[in-house]
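Asks: below: sequence and its predicted model.
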Amino acid sequence: MSKYDYDLFVIGAGSGGVRAARVSSSYGAKVAIAEEYRVGGTCVIRGCVPKKLLVYGSHFSEELEDGKNFGWTWENPKFDWIKLRDHILSDVDRLNNAYTDTLNSHDVEIILERAEIVGPHEIKLASGKTVTAKYILVAVGAWPAVAEFPGSEHMLTSNDMFHLENLPETVIVSGGGYIANEFAGIFNGLGSNVTLVNRSDVILRGYDESLRDRLIQISTAKGINIKLNCTFDKIEKRDDGALDVYMNGDNPVRADVVLAATGRRPKTDGLGLENAGVETNDYGAIKVDEYSRTNVDSIYAVGDVTDRVQLTPVAIREGQAFAETVFNDTPKTVDYDCIPSAVFSQPPIASVGLTESEARKKYGDVKIYSSDFRAMRNVFADRPERSLYKMIVEVTSEKILGLHMIGPDAPEILQAAAVAVKAGLTKQAFDDTIALHPSMAEELVLLK
C-alpha cells in the first residue's frame, strides 16, 4: 500500500488542473482535486467564456442598426441587462456541473475546500484535515491586480462585471490590455458611456503596432473615449453610490463603475509555498522547469500560476503534459512557439508569430504583405470600419514569421491559418491556394 493518501493532489480545479487530474486518474493514479469556489476555473466561471457571451450580446446594437440596409426593421428594440446577465450565469452553472461530472466520471475525488501546502507531500484543508500525496500539482491560476491609490477600493475587477445589478450609464476602464479593451467594447456596445484610461501611450503591448493603431481608430469612432498617458489620483464615492474619479490633476469625472483591468497576478498568496520551500519570482509566479516541476521534486505547477504564458489552451496542454510525464512514463513538454492569441475587442484582433518590430529585430530585413479593406457586410451596411490583415515574411526563405489580423471573425479565420504558420509554410504556399470567394478569409491568399 502507498504511504500517501493520494498519488496526486491537485490544488485548483481550473482548465489545467482538471485536465491533469482526469488524465492522471485514467492512468491509474489515485487523484483528489481541491477547489475553494467552483469547478471550472477562471476561464469558465469568471473569464473567457462568460466574457465572450457578453461580447456576443453587445454586437446586437450594431447588427440591429446594420440590418436596416438589409431590409429589416424593428420597432423600439430594448436591451435588458438582467436577462442577459442571468442567462450567462445560468450557462456558467451548466459548465460548472459539466466539469464536475467529468471529474466524477474519471474517479477524481472533488474536495470543495481551500487547500494549503504544509510540506513537500502534505496539504491542509480549510476544515482542518491534513492529507498527504506523492505529488502535489498547483493550478490555482491568477487573480486581477488592482493598483493602490486613495479610493482604489471602489474599483471593480473583471470578476465583478458579470454580477452588476444594473447596466452602468458611465464606465471608466483602467488598463490597455486585452481585458480592458474587451470590456470597453462590451459596455460601449451595450450603450454605456465608456472611457479607457491607460497609464502609457501603448495599448495591447505585444501585439503588432499596425493592429493596435487600427483598434484605437475604430474604438474612437465607435464613441469610446481613450485617454493615454493618464493616471488616477483618487476616487471618491458619493452618497448616491456614484464615483468621482480624479485623473492627471484634472477636475473629477463622474462614473457609475470604474473597472481595474491592469493585469493579473498569480494567486499564490496564502498558498503555503514557503512551507515546502517552493521558489517564486518577484511577481509571485511559481518557477518551473520544462516539465512543470518546481525546485521541490514532488511539487509541480501549471497554468497562470507559473511564470509562463497565461492562456487557457496553454494550461490545458501543460496539464496534459504533466500527466503524461508523471503517470504515463512518457515525458512531454509544451511547445510555446507560435501560440495564436486573440483579443475579442470590437472588431476582434487575432495574431500568431512575430510582430513586424520583433521580426525586424531578429531577422533584420523582412517583407511585409498586407490588405487594408472594408468587409463586404460593412460596405453594404454603410459602415466605414476597415479591416487589416498583415503577413511578415523572412526575405530569403519566404517563410511566414507572423500573421496579424483585425476585423470581423478574425480569430475564427486565424485558427486555421495558424496551423500553416506553425508548420513553417511559405508565402508561396498561400499564393498557390485558390481563394474562397466571396469571403474575408480569401484576403490571406491574395496578400500583396
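Replies: Arrived safely, thanks for sending.
Asks: CA only for contacts and neighbour counts going forward, please
Replies: Fine.
Asks: strands of the stretch 1-150 of the chain, residue ranges please.
Replies: 6-11, 31-34, 109-111, 115-119, 122-125, 130-138, 142-144 (DSSP state E, counting those that start in this stretch).
Asks: below is structure B, check it against A:
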Amino acid sequence: MSASDSIHDVDLFVIGAGSGGVRAARIAANHGARVKIAEEYRVGGTCVIRGCVPKKLLVYAGRYAHEFEDAAGFGWIVEGARFDWKTLIANKDREIARLEAAYGTNLARSHVEIIKQRAAIEDPHTVRLADGTRITAATILIATGGRPNRGLDFPGCHLGITSNEMFHLETQPESIIIQGGGYIALEFASLLADLGTRVTVVHRGDKVLRGFDEEIRERIAGELAANGVTFEFGVTIDAIEETPHGRRVLLNDGRALEAEQVMLAIGRVPNTIGLGLDAVGVELDMKGAVAVDARSRSSVPSIYAVGDVTDRVALTPVAIREGHAFADTVFGTHPWTVDHSLIPTAVFTEPEIGVVGLTEADARAKGYRLDIYKTDFRPLKATLSGRTSRVFMKLVVDQRTDKVLGVHIIGEGAGEMIQLVGVALTANATKADFDRTMALHPSTAEELVTLRTKDPSSDMPAPDTLPMHGEEPMVDEDAVESQMREGVPAAK
C-alpha cells in the first residue's frame, strides 16, 4: 500500500515505540505513509531504556575490575582505584536520555507523530487512546515487546526485583540471589560479581543457557564460578522473606539463603495484556504472543505484529529487521521476509559468549554427519596478566558438503568475532573457505582459520597424519603458535 488511504485518519498506527516499532514507523513514513506511533512509557523500548544498552554499559563497568587487576602484569601500577555505583547509574541514565531524545528526533524527521499515551485496539481499524481519543488506521502494527516474567506465585515473590528495577537501584547490593539460568540471569550475575557483589545463582536445571551448545553451557558455568559466582543447581525458590538486612530465600530442598536483594530472571513474556486483541479476534499462541505469518500479519488482515510480542526470536536486531520488512512489504514496492534461521547472538558475561548457527546436538538431530573442530587455549594477554580464563572455539561442519553449520566461542571479544563469522555463514562458507583465509597474527580470531585437526567427536576419524614416502614430519606451525600463546615450549 504505497498510496495514502484517505478513508482513515492514518495509513499506519504503531502501538509501541521500541526498536521494531520505531523502525517500522520511520520506513513506512519514508514510503509516503501517514504514521502515528503510541508509547506509554519511554521512546526506545526495552533495549534502549532498560535492556541491552544500559546492561552493556554496566558490563563495561564490571570489566574494568579485571583490567585494573591485569594491568600489573604489564607494568602498570594502579593504586586507589575504587568503584562508585551512583556515578555509574547517573552516567547511564544520562546516556539513555540522550538516546531516547535521538529516537524521538529521528521519528520527527520522518514526519511520524508520537503520542505519549497507552493505546488499545477497538476494532480492526480503530485504536483508542488512554484519554478516550479514537484514531482510525488502514493498518495497525503491534510492537509492544515483552516484559520480565513475574508469573511466579509463591509467598513473598513480590519482594524480588527484575531486570527493570536493577537498573535503578540507588545502591549496589552487597549480595544478591538471582533465580534463572538464561541470558539475563547470567549477564547480571557476571557483571555484579565483577563489581564486587556476592552472587548466588539459583537454577532449577542442571546446566545454564538452555539451547546453547553443551560445551558452551558447561564451560561458562565453570568460568563464572572461577570469577566468584556461586551456583545452586536443581533447586527453586519456594518463598522470600524480608529480614532487617535484606531477604531470606527458602529453597525447595529445605535450605535457606540470605542476601540483600533477590532478582527474578526467569524469562520474559509478550506484552499483549490489555491491548484488546481478544475482542477483535487476533489469535495468540500458548505463551500469549501474537501469532503471525512470515510477513508478520496476524489472524486479522489489517493487524500486524513484530518483535518480542510475537515471541519468534526475542532479540533487538530481529525486531528491527522485522519492522523494516513489514514497512517495505506493506507500504513499499519491494516485499521481503526475514530469515530467522541464522542469527548471531552474544551473551555478555565475563568471559563473553558468541554463537551462530547450529549446535552439535541440533546438527546431529537434523541428520548431519559432522566434522567437529575445537581449540582451547590460554590467550596471549593472559601470559602476562596471570588470568586463568581460557578461550574456547568450536566449528560444526557438515561432512558431506564441508559447509560450516555453526560456530561457538567463549572468550574476550567473542561477540565482535561472531558478528563477522555470521557474515561467512550467511554466505554459506565452507571449512575450506575458512582454511584458505589468511590468519591475522597475533590475534584470538586467527584460531578460527587455522583449525586443521578434527575432534574425536567427528563422525569419521581424522586423516592419517604420519609421514609418507619417507618424508620428514612436517612442523604444524599453527599448533606451534597456539602453544606459544599457552606459554608452552613448542617442540619441533
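Replies: Ah, there it is. Remember, it's a predicted structure, so these values are computed and weren't measured experimentally.
Asks: ok, back up a step: closest one to Gly272 of structure 1 among the strands of the stretch 1-150 of structure 1?
Replies: Of all the strands of the stretch 1-150 of structure 1, strand 115-119 sits nearest to Gly272 of structure 1, with 4.8 Å by C-alpha to C-alpha.
Asks: which residues in the stretch 151-300 of structure 2 form strands?
Replies: 175-179, 198-203, 230-233, 237-243, 246-251, 256-259, 261-264, 268-270.
Asks: and of those strands, who's closest to Ile115 of structure 2?
Replies: strand 268-270 (21.6 Å).
Asks: which of the strands of the stretch 151-300 of structure 2 sits closest to Gly62 of structure 2?
Replies: Closest among those, once you apply C-alpha to C-alpha, is strand 198-203, at 13.4 Å.
Asks: which bit of structure 1 covers the closest one?
Replies: Counting by TM-score structural alignment, strand 198-203 of structure 2 lines up with residues 193-198 of structure 1.
Asks: find me the equivalent region of stretch 319-336 of structure 1 in structure 2.
Replies: Under the criterion TM-score structural alignment, stretch 319-336 of structure 1 matches residues 323-340.
Asks: check stretch 288-303 of structure 1 too.
Replies: So stretch 288-303 of structure 1 sits over residues 292-307 in structure 2, by TM-score structural alignment.
Asks: the helices in the stretch 1-150 of structure 1, which residues?
Replies: Along the stretch 1-150 of structure 1, counting by DSSP state H, counting those that start in this stretch, helices occupy 15-26, 41, 48-66, 81-105.
Asks: export the ones you listed to TSV and tack on distance to Asp208 of structure 1 and mean neighbour count?
Replies: As requested, the helices of the stretch 1-150 of structure 1 are exported to TSV (distance: least, C-alpha to C-alpha, whole Å; neighbours: other C-alpha atoms under 10 Å):
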stretch	distance to Asp208 of structure 1	mean neighbour count
helix 15-26	28	26
helix 41	30	25
helix 48-66	22	17
helix 81-105	32	16
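Asks: and the alignment partner in structure 1 of Arg219 of structure 2, how many neighbours does it have?
Replies: By TM-score structural alignment, Arg219 of structure 2 lines up with Arg214 in structure 1. Using other C-alpha atoms under 10 Å, the number of residues around Arg214 of structure 1 comes to 18.
Asks: so what's Arg214 of structure 1 up against?
Replies: 388, 406 (C-alpha atoms under 8 Å, 6 or more residues apart in numbering).
Asks: how close does it sit to Val146 of structure 1?
Replies: Separation of Arg214 of structure 1 from Val146 of structure 1 (C-alpha to C-alpha, to the nearest Å): 28 Å.
Asks: now swap in Val393 of structure 1 and tell me
Replies: Val393 of structure 1 is 39 Å from Val146 of structure 1, by C-alpha to C-alpha.
Asks: cool, Pro340 of structure 1 as well?
Replies: 27 Å.
Asks: more neighbours, these two?
Replies: Taking other C-alpha under 10 Å, Pro340 of structure 1 and Val146 do not tie; Pro340 has more neighbours (23 against 19).
Asks: ok, the more buried one touching Leu354?
Replies: No: applying C-alpha atoms under 8 Å, one finds Pro340 of structure 1 not in contact with Leu354, separated by 10.6 Å.
Asks: let's have the strands of the stretch 151-300 of structure 2 in JSON lines, adding distance to Leu192 of structure 2.
Replies: Output for these, formatted as JSON lines (distance: least, C-alpha to C-alpha, whole Å):
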{"stretch": "strand 175-179", "distance to Leu192 of structure 2": "9"}
{"stretch": "strand 198-203", "distance to Leu192 of structure 2": "7"}
{"stretch": "strand 230-233", "distance to Leu192 of structure 2": "12"}
{"stretch": "strand 237-243", "distance to Leu192 of structure 2": "21"}
{"stretch": "strand 246-251", "distance to Leu192 of structure 2": "17"}
{"stretch": "strand 256-259", "distance to Leu192 of structure 2": "13"}
{"stretch": "strand 261-264", "distance to Leu192 of structure 2": "12"}
{"stretch": "strand 268-270", "distance to Leu192 of structure 2": "21"}
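Asks: good, we can wrap up now.
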